[in-house]
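1. return atomic coordinates for the entry below.
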Amino acid sequence: MHQRAYEGQCAFAENRHGVVRSPKLTLFALALGTFAIGTGEFGSNGIIQLTASDLDVPLPVATYAITAYAAGVIIGSPAITLLAARVNRRTLLLSLIVLFLAGNGLSALAPNLTLLVVFRFVAGSVQGAFFGAGAVVAAYVYGPGRSGKAFATVMGGLTIATIIGSPLGTVIGQNAGWRAMYWAVVAIGALAGLTLVAWLPRTGDLRGSSIRDELGALRRVNVWLMVAVAALGISSIFAVYTFIGPFVTDAARRDASLIPVALAVFGLGMAAGNHLGGRIADRSEHSGLIGGYGGTLALLVPIGVAGSNLAVLFLCLFGVGAAMMFAIPTVQVRLTGFAPDAPALMGALNLAALNLANSLGAIGGAITLDAGRGALATVWAGFVLTSAGLLLYLLTIVRRATPASELSFSRHQVLSQ
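-> As a prediction, this is how the structure comes out:
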């Protein structure tokens, strides 16, 4: 019954007039929304020093604002998704974009760090819920059997934000002040809101589900195993991305002006991997995740060994971004497969896992730096974490296959007797 309910949500895009009038524009509106969200998230990292200086707080204390955003994704997004379980996905997305505008607008006006932390939590609480509901709408537009591509489309805005939005936001902050960066995010978010109003389908097919169904999904062991696989495995991308600056200046001994170039190379890899990962996730149950994690592990080694060579570093940065993003759509498809009656909540949990990975990767990298092993050593922390994620996933495959194998063996025994 649950599977039929999910397939109904993901059926070909029909509304009360027959079909979605502008499927491509609907997908563009969703991607523009995630682009705005990604620009606000990653742009905050680029202006953190300016924020600390203006609010007269030490830099480590100013990072509480970034931590608060991640907490909003991890805690706030699943909570909002549960509370809004019965709400039509169109209505939910429009409400979330309003909350996003409020969170970022208030961030721009924050007179002190305490209020900035509160407002960044509010802004972060939108992210996972928006991605989850957006993935449901995208799957509805694409049709059955293409949920991986649907999630990749929604994620596409976030990957583009790492290439364009974050560097542009940093430049705006450097030239017009950190508050101007948040106003720019508000402007992009307002534009996204207008496109959502215009192009999201109006249909009862996008109605929500019961809170009981959503909560029931949280009682499934496979869901939490998949969240752990994502949080551990994806952490290596942040053990690299967080420390790209030191890679360029300290390890490769190049000018800081190359840091935005390195970030853009990494972002291009993410965009490429996300596009391909969306396709493979719909065709193969395990290949995207195993291939993505395995490819990442293979590419972390040359960074750790020869990353001081700029050509090696840039090539591997592109590769790590591509390999890891190749895996992420499969994570979403697997989560939704374990809880087909709660696709929006699974999207929120996926984004929560990504933010847990962000923390794990940054903490692991910081530990290796504190040990005095040099900037490139951060990749080994990522290597260990992704290896643990891959091993856990392989064990879950064995765990799910074992009952069927034992059943076949028992039947064979009966027949042979």
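2. only C-alpha atoms from now on, for both contacts and neighbour counts.
-> Fine.
3. residue 389 contacts residue 232, correct?
-> Yes: Residue 389 lies in contact with residue 232 (Cα atoms under 8 Å); the separation is 4.8 Å.
4. name the nearest residue to residue 26, sequence neighbours excluded.
-> Among residues not flanking residue 26 along the chain, residue 199 sits closest, at 5.0 Å (Cα to Cα, 6 or more residues apart in numbering).
5. quick one: contacts for residue 122?
-> Residues near residue 122 by Cα atoms under 8 Å, 6 or more residues apart in numbering: 69, 72, 76, 99, 100, 103.
6. can you put those in JSON lines and add secondary structure and neighbour count?
-> Formatted as JSON lines, the contacts of residue 122 follow (DSSP: H, G, I helix; E, B strand; the rest coil; neighbours: other Cα atoms under 10 Å):
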{"residue": "69", "secondary structure": "helix", "neighbour count": "27"}
{"residue": "72", "secondary structure": "helix", "neighbour count": "26"}
{"residue": "76", "secondary structure": "helix", "neighbour count": "24"}
{"residue": "99", "secondary structure": "helix", "neighbour count": "17"}
{"residue": "100", "secondary structure": "helix", "neighbour count": "30"}
{"residue": "103", "secondary structure": "helix", "neighbour count": "23"}
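7. I have a second one here; can you model it like the first so I can compare?
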Amino acid sequence: MPRTAAGSAVLSPARIRFALIALALGGFAIGSTEFVAMGLLPDIAHAMLPQLWAANHEDANARAGWMVSAYALGVVVGAPTIAASAAKLPRKKLLLWLLVAFTVATVAAALSPNFGSLLVFRFLCGLPHGAYFGIASLVAGDLMGEGKRVRAVAFVMTGLTVANIVGVPAITWVGETYGWRVAYLFVAGLFALTFVAIAAAVPWQPGNPEQTFRRELSAFRHPQLWFALGMGAIGFGGFFALYTYIAPLVTDVAHLPQQPWVPLVLVVCGLGMFVGNLAGGRAGDYSVKLTIFASFGAVMVSLAFTGLFARIPVLLIIGVFLVGAAASAVAPAVQSRLMDVAHDAHSIAAALNHSAFNIGNSLGAYLGGVVISFGFGYRAPVWIGLVLTLLGLVIASASFLVERRTGRLRAHTRPLELSLPAVR
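-> Presented below is the predicted three-dimensional model:
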């Protein structure tokens, strides 16, 4: 029986796989709650904004996109706050409490009486997002062992990408058939199932008794942390500018019927994300820098392709796959970069990645809605996405240029010791 990376507790390979799958199941549930709004955006707009929908469908869809921004804002606020303040808590206990919060907030969103309350509950649902992925990535890294940190991050996020292949299309179908409220109740059930799986499978890990809120926040003193946050927040906004409005892109630009094409295109995007996430995880363990540059470049090319050929259904589908693959390859590399530049503040660094990406989520959704509301059509967010990705690439270039000139950071060239307590 192999030892865990922490070195003292002995776990069987089957137990390790079970624990990793349980952690990834949480990613599946989170991916479902975060992305199902994209497929159900017209249904939610019609149900929660009936007067605006009757006056102008485009304005109603753009307004409904605010719920994507509300969730993303919750992630931005919750990830550093929870991760920093809960660093002393046992990791398994913290994961379970985060899942309780997810379940309650998702049920509340499903029962929202009006659009305003829906925005509030989607914000609350976003609060535990980053902290869950951050802590789960640390636990997975310990279970998988040294030299596999980026792959551990990618494995946890595999649940999120699988959600886009299976969960989001299936729940979109449920929402289109039985109503969007039923869809969100289904998502709440996924969180409850994850609670049971983690309670049964994930080994106990103590928190770090020496870690303090102030020590975790010390990561913000490092300029390279801000560069890393910027490349994730701005650059990843390019993907969400496209993904938030994927349903009207399919129906109004490619002129495909909502059923079955919106769920099918979501499946294609999810497949791209799955492939890109795994490729990015392996490539990131080889070179974080090259993975970031190559992935951002690929996102730009695939967005340009999609924007130019979105009216042709088969080319739209190919473009969506390529955008999903390229964008997901960025994620584990940027998270690894954050963990490198944050030095000892591992918990907050692992969570901040999701704050950054959800700033991009909010920014892409908001700017996409703005250009739609100004009458530029549903292809306009794709071009907004291209500009955001270009800015992310510029920030990444500036980060590595400053690093080369100062010579202050060498951690990204070697594996980072997670220094986790023993698992038992």
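8. quick check: TM-score for this pair?
-> Once superposed, the chains reach a TM-score of 0.87 (TM-score structural alignment, normalised by the length of the first structure), with 396 aligned residues with a Cα RMSD of 2.5 Å.
9. still on that earlier bit, what remains of the contacts of residue 122 of the first structure once you look at the second structure?
-> Retained in the second structure: 69, 72, 103, out of those (criterion both residues aligned by TM-score structural alignment, their matches' Cα atoms under 8 Å).
10. would you map the helices across the stretch 251-400 of the first structure?
-> 259-283, 287-306, 310-338, 343-370, 378-416 (DSSP state H, counting those that start in this stretch).
11. mind reading off the mean deviation between the host helix or strand of residue 38 of the second structure and the first structure?
-> Following DSSP states H and E, one finds residue 38 of the second structure within helix 13-39. Mean deviation of helix 13-39 of the second structure relative to the first structure after superposition (mean Cα distance after the TM-score superposition for the first structure): 1.7 Å.
12. and the helix or strand just after that helix, what's buried?
-> Using DSSP H and E, the next helix or strand after helix 13-39 of the second structure towards the C-terminus is helix 41-48. Residues 41, 42, 43, 44, 45, 46, 48 are the ones in helix 41-48 of the second structure that count as buried (16 or more other Cα atoms under 10 Å).
13. please name every helix or strand in contact with helix 41-48 of the second structure.
-> The contact analysis (3 or more Cα pairs under 8 Å, 6 or more residues apart in numbering; DSSP states H and E) places helix 41-48 of the second structure against helix 57-64, helix 246-248.
14. most packed of those?
-> helix 246-248 (a mean of 25; mean count of other Cα atoms under 10 Å).
15. and the contacts of that one?
-> Applying Cα under 8 Å, 6+ apart, the contact partners of helix 246-248 of the second structure are 38, 39, 40, 41, 42, 258, 262, 378.
16. run a quick neighbour tally on the third one.
-> By that I understand residue 40 of the second structure. 26 (other Cα atoms under 10 Å).
17. now do the contacts for the spatially closest residue to it that is not a sequence neighbour.
-> Excluding its sequence neighbours, the residue lying closest to residue 40 of the second structure (Cα to Cα, 6+ apart) is residue 172, at 6.1 Å. The neighbours of residue 172 of the second structure, taking Cα under 8 Å, 6+ apart as the test, are 36, 39, 40, 183, 263.
18. which of these does the first structure keep?
-> Shared with the first structure, among the contacts of residue 172 of the second structure: 36, 39, 40, 183 (both residues aligned by TM-score structural alignment, their matches' Cα under 8 Å).
19. let's have these in CSV, adding distance to residue 221 of the second structure.
-> As requested, those are exported to CSV (distance: Cα to Cα, whole Å):
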residue, distance to residue 221 of the second structure
36, 36
39, 40
40, 41
183, 42
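20. now the two most distant members of these.
-> The span of those, defined through Cα to Cα, is set by 39 and 183 at 11.1 Å.
21. secondary structure element holding the residue mapped onto the residue nearest to residue 40 of the second structure from the first structure?
-> Aligned by TM-score structural alignment, residue 172 of the second structure pairs with residue 170 of the first structure. Secondary structure from DSSP H and E places residue 170 of the first structure in helix 166-176.
22. by how much does that helix deviate from the second structure on average?
-> With mean Cα distance after the TM-score superposition for the first structure, helix 166-176 of the first structure averages 2.3 Å from its match.
23. residues of that helix that come out buried?
-> 166, 167, 168, 169, 170, 171, 172, 173, 174.
24. OK, contacts around the second one?
-> Spelled out, that is residue 167 of the first structure. 43, 46, 260.
25. how about 7 Å then?
-> Counting by Cα atoms under 7 Å, 6 or more residues apart in numbering, residue 167 of the first structure makes contact with residue 260.
26. got it, and the fourth one?
-> Residue 169 of the first structure is in contact with 39, 43, 181, counting by Cα under 7 Å, 6+ apart.
27. may I ask which of these has the most neighbours?
-> residue 39 (31 neighbours).
28. and that one, what's its match in the second structure?
-> Using TM-score structural alignment, residue 39 of the first structure sits opposite residue 32 in the second structure.
29. how about the residue nearest to residue 26 of the first structure, what's its match in the second structure?
-> Match for residue 199 of the first structure (TM-score structural alignment): residue 201.
30. how many residues are close by its match?
-> Based on other Cα under 10 Å, the number of other residues close to residue 201 of the second structure is 18.
31. pretty sure it sits against residue 20.
-> No: here residue 201 of the second structure does not reach residue 20: they are 8.4 Å apart, not a contact under Cα atoms under 7 Å.
32. from the chain's centroid, how far away is the helix holding residue 170 of the first structure?
-> Relative to its parent chain, helix 166-176 of the first structure has a centroid offset of 22 Å by Cα atoms, centre = their mean, to the nearest Å.
33. do stretch 218-227 of the first structure as well
-> 18 Å.
34. what span of the second structure is it aligned with?
-> With TM-score structural alignment applied, stretch 218-227 of the first structure matches the range 220-229 in the second structure.
35. outside of the matching stretch itself, list whatever touches it.
-> 334, 337, 338, 341, 342, 353, 356, 395, 396, 399.
36. what do we get in the first structure for the second one?
-> Here residue 337 of the second structure is matched to residue 334 in the first structure, going by TM-score structural alignment.
37. ranges for the helices of the stretch 51-200 of the first structure?
-> 59-62, 64-71, 77-83, 89-109, 113-142, 147-160, 166-176, 178-199.
38. no further queries at this time; thank you.
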